[in-house]
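In: pasting the structure only:
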């Protein structure tokens, strides 16, 4: 269950970045509230996950999932191009996360 919470927390990292970018300097209240909610939920879920997952390992995974989700948001929503090299290295990050999970 903790791993699922950590996965959702990492995905929420991408959500709050989306909210911050769309808030236009915190001038659009709905995007600002979305960003604050996503950030708070991400941190809460991370805190719950580290009750059973070692903190250092959980933090690395949280960041890795967050980086991947931010790249996905940037690509699909903000139309930023991902090069083949970037895709390869994102896949390596995902492989590293799966490896950490399997070794736990």
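Out: Good, I have the coordinates. Bear in mind the structure is a predicted one, so any value in this text is a computation, not a measurement.
In: use CA for all of it now, contacts and neighbours both
Out: OK.
In: pick out the residue closest to the middle of this structure.
Out: In the chain, the centroid-proximal residue (CA atoms, centre = their mean) is residue 66; its distance is 2.1 Å.
In: distance of it from residue 59?
Out: Between residue 66 and residue 59 the distance is 10 Å, computed by CA to CA, to the nearest Å.
In: what are the buried residues along the one helix or strand residue 44 maps to?
Out: Per DSSP states H and E, residue 44 falls inside helix 29-49. Neighbour-count burial for helix 29-49, counted by 16 or more other CA atoms under 10 Å, picks out 31-43, 45-47, 49.
In: and that helix, what does it pack against?
Out: The contact analysis (3 or more CA pairs under 8 Å, 6 or more residues apart in numbering; DSSP states H and E) places helix 29-49 against helix 2-22, helix 55-76.
In: take the one below as the second:
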């Protein structure tokens, strides 16, 4: 259960990161509200998961999921270019997150 909550919290991390970028410095209210809601859910889930998982592993997995999904979102919305190096590094990051799960 802790891993499920952690993964969902990582998904919400990507949501708040994208919403933060779209908020234009908190000048746009809809992305700002989405940022706050997703941040609270993400942090709450991370805090709960850290009660059941090693802190370093939980944090690294949470950050890895959020970072990967944020980059994927930027690629899908064409805010960033998809390059072979970027894709390779994302694959490596996902492999590291899976590895941390496997050894925990």
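Out: The structure has been received and is ready for your questions. For clarity, every value in this text was computed on a predicted model and none was experimentally measured.
In: got a TM-score for the pair?
Out: The TM-score (TM-score structural alignment, normalised by the length of structure 1) is 0.92; 104 aligned residues with a CA RMSD of 1.2 Å.
In: ok, back up a step: got the angle for the helix holding residue 44 of structure 1 vs helix 2-22?
Out: If you take axes from the mean of the first three to the mean of the last three CA atoms, to 10 degrees, helix 29-49 of structure 1 sits at 160 degrees to helix 2-22.
In: and helix 29-49 of structure 1 against structure 2, how far off on average?
Out: Compared with structure 2 after fitting, helix 29-49 of structure 1 deviates on average by 0.6 Å (mean CA distance after the TM-score superposition for structure 1).
In: which residue lies farthest from the center of structure 2?
Out: Structure 2, CA atoms, centre = their mean, max distance from centroid: residue 27 (23.0 Å).
In: that one in helix, strand or coil?
Out: When states are read from DSSP: H, G, I helix; E, B strand; the rest coil, the local structure at residue 27 of structure 2 comes out as coil.
In: could you measure from it over to residue 55 of structure 2?
Out: Per CA to CA, residue 27 of structure 2 is found 34 Å from residue 55 of structure 2.
In: and if you look at residue 28 of structure 2?
Out: Residue 28 of structure 2 is 34 Å from residue 55 of structure 2, where distance means CA to CA.
In: then residue 24 of structure 2?
Out: Using CA to CA, one gets 32 Å for the distance from residue 24 of structure 2 to residue 55 of structure 2.
In: and what of residue 40 of structure 2?
Out: Distance from residue 40 of structure 2 to residue 55 of structure 2, by CA to CA: 19 Å.
In: likewise residue 21 of structure 2?
Out: Between residue 21 of structure 2 and residue 55 of structure 2 the computed distance is 27 Å (CA to CA).
In: kindly report the same for residue 29 of structure 2.
Out: According to CA to CA, residue 29 of structure 2 and residue 55 of structure 2 sit 34 Å apart.
In: now swap in residue 74 of structure 2 and tell me
Out: Counting by CA to CA, the separation of residue 74 of structure 2 from residue 55 of structure 2 is 28 Å.
In: please name the residues that touch the residue nearest to residue 63 of structure 2 when sequence neighbours are not counted.
Out: Spatial nearest neighbour of residue 63 of structure 2, excluding adjacent residues (CA to CA, 6 or more residues apart in numbering): residue 10 at 6.7 Å. Residues near residue 10 of structure 2 by CA atoms under 8 Å, 6 or more residues apart in numbering: 42, 61-66.
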